[in-house]
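*Asks:* no sequence on this one, just coordinates:
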């Protein structure tokens, strides 16, 4: 497909991104073929309207697509249509939005969708691998953004745990999931900068230490494209890490150690968040709620 070749050659997207975006384009053209009862070519793609896209997303939602995934699908097909009809006005359609309100942890699907979106639109494949690794450290290991970007080459090779230096120079041992290890390893293989034991592991585009501001900006742009709320920040991934562990029965004291909280009272806030989440589930599911 020429669209996939364009993404790989001209946009320098990762293999993962090319595969995902190609699949989205193929799903759209297959849907339009059945929807209109005709062969779909570039001329046909120029006729796509917002109503057509709404019908397409409705079909995708029937397969269980959530808000964040639907927003990513819409972003992908918009890019495909813009490429197929360069210079033509694109159908305007607001993406799915996540209900705003009191602070809530984002779901695992939303967390991964956010990290994927940030990585997919990175200027270089190695930067995408870097951002993916950093965000997985926040969601998969509960690190603060400052802790993640402060890691040095000393953590390599990454084993089942890493030593993290948190607030007030307090160190703690944090377990590392295989997916997080794989993300860090992939970044190390792709980075154009030398990995030095005492130097920052994650580098900026020009080789200097990676600034947390760059990750925050990327997340801010990605959440807008996905229709996620303003409270979806890098810190929200750590927040979700804690809440999801607590919801699966983690001990408060153990969670305190994992998060690097100086006092248990800082960790206890997650019991309130988890209770609020359970009430949401109850209201949405119970017939008499």
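*Replies:* Received it, and whenever you're ready, just let me know what you need. What you see is a predicted model; the values in this text were computed from it and never measured.
*Asks:* okay, CA-based contacts and neighbour counts for the rest of this
*Replies:* Will do.
*Asks:* Residue 277: helix or strand, and which one exactly?
*Replies:* helix 264-285 (DSSP states H and E).
*Asks:* Return the distance of that helix from the chain's centre.
*Replies:* Relative to its chain's centre, helix 264-285 lies at 23 Å (CA atoms, centre = their mean, to the nearest Å).
*Asks:* State the distance from the closest residue to residue 130 other than its chain neighbours to residue 194.
*Replies:* Computed as CA to CA, 6 or more residues apart in numbering, the closest residue to residue 130 that is not its neighbour in sequence is residue 187, at 5.3 Å. As for residue 187, its distance to residue 194 is 12 Å (criterion: CA to CA, to the nearest Å).
*Asks:* More neighbours: those two, which one.
*Replies:* Each of residue 187 and residue 194 had its neighbours counted (other CA atoms under 10 Å), and the higher figure belongs to residue 187 (23 against 12).
*Asks:* what about versus this one:
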């Protein structure tokens, strides 16, 4: 098994990943893996969650190889990796009911590590490039109806709950922000008080997205009014450098709280299980596209690196057109 060393204080001071300790591989592999993650963080600006997933995938692969070969993994041995070794690992992961999307991410992480070793002159791991990525089915996001999305951002819908009114106001403001500006939940909860203009004082947010990439997104005045209403009722201090949205005890608000709120509300409103906080972001993009929004502009608003990621929403629009045709055409 592999583990990360417990050096959180060093990591917090330097901002670099802590040195990695592996009991399935030699120290040379551990050193290169630590350097690789530092490179991805500093140069590629990958998100912490992506770095964590990549590190986990490589550790699992090295653990598998140590068992598969019956010996600790070293750099010279790793450089002689064969395609059959990689296929055996993928088959083992498949047997653990790992989905195609997770396997694709694992292979991407392994290839990134292999390319890093090549650039550092530590060997040519060509076997990783010889493996074809697993095919995954493309599932279309399921947006909400406009009326349903608006009701989720209405604090009055929760008036019967035994919670403080300021919490209703907070959750309504977060929901309105997800739908009104198409933010990821991590982006909305990552906003600081100083990032949000007062009603009438501005209409733009500077959002820190994936990979620490910032972008400008418009924000509606009625959304800013909901946020201001929450801030006025909040019993905890909201300093300019602190989080805009706080939990019941005044600390940063957890995404899980918003997810649980959505679960309760979709039961009360009769919404399907697909009604999640992220579905509000999908709804934002789909409703813009339905009303004639430009695909390239929607890409910028969502913070997608590639237009192909945004193009999935054209499929949703087409589906709805066919639904309308089937239900409304006299000969359908």
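*Replies:* Nice, thanks for sending it over. In this text, all values refer to a predicted model and were calculated from it rather than measured experimentally.
*Asks:* TM between them?
*Replies:* In this superposition the chains share a TM-score of 0.63, using TM-score structural alignment, normalised by the length of the first structure; 189 aligned residues with a CA RMSD of 1.7 Å.
*Asks:* follow-up on the earlier one: which residue in the second structure lines up with the residue nearest to residue 130 of the first structure?
*Replies:* If you follow residue 187 of the first structure across to the second structure using TM-score structural alignment, you land on residue 230.
*Asks:* Give me the three-state assignment for that match.
*Replies:* helix (DSSP: H, G, I helix; E, B strand; the rest coil).
*Asks:* where do the strands sit along the stretch 151-289 of the first structure?
*Replies:* With DSSP state E, counting those that start in this stretch as the definition, the stretch 151-289 of the first structure shows strands at residue ranges 161-165, 171-175.
*Asks:* Pick the most buried one from those.
*Replies:* Highest mean neighbour count among the strands of the stretch 151-289 of the first structure (mean count of other CA atoms under 10 Å): strand 161-165, with a mean of 17.
*Asks:* Tell me which other helices or strands it touches.
*Replies:* strand 171-175 (3 or more CA pairs under 8 Å, 6 or more residues apart in numbering; DSSP states H and E).
*Asks:* which residues of the second structure does the strand it packs on align to?
*Replies:* Following TM-score structural alignment, the aligned partner range for strand 171-175 of the first structure in the second structure is 214-218.
*Asks:* circling back: my read: the match of residue 187 of the first structure touches residue 166, true?
*Replies:* Yes: in terms of CA atoms under 8 Å, residue 230 of the second structure counts as a neighbour of residue 166; the distance is 5.9 Å.
*Asks:* Compute the distance between the residue nearest to residue 130 of the first structure and residue 215 of the first structure, please.
*Replies:* Remark: distance between residue 187 of the first structure and residue 215 of the first structure (CA to CA) = 15 Å.
*Asks:* same deal with residue 186 of the first structure?
*Replies:* Taking CA to CA as the measure, residue 186 of the first structure and residue 215 of the first structure are separated by 18 Å.
*Asks:* Who has more neighbours out of the two?
*Replies:* Comparing residue 186 of the first structure with residue 215 by other CA under 10 Å, the one with more neighbours is residue 215, at 19 against 16.
*Asks:* which one in the second structure is aligned with the more buried one?
*Replies:* Residue pairing (TM-score structural alignment): residue 215 of the first structure is matched to residue 258 of the second structure.
*Asks:* Hmm, its match is touching residue 278, no?
*Replies:* No: with contacts counted by CA under 8 Å, residue 258 of the second structure stays clear of residue 278, the gap being 10.6 Å.
*Asks:* Please list the residues outside stretch 297-312 of the second structure that contact it.
*Replies:* 140, 181-183, 209, 215-217, 285, 288-289, 295-296 (CA atoms under 8 Å, 6 or more residues apart in numbering).
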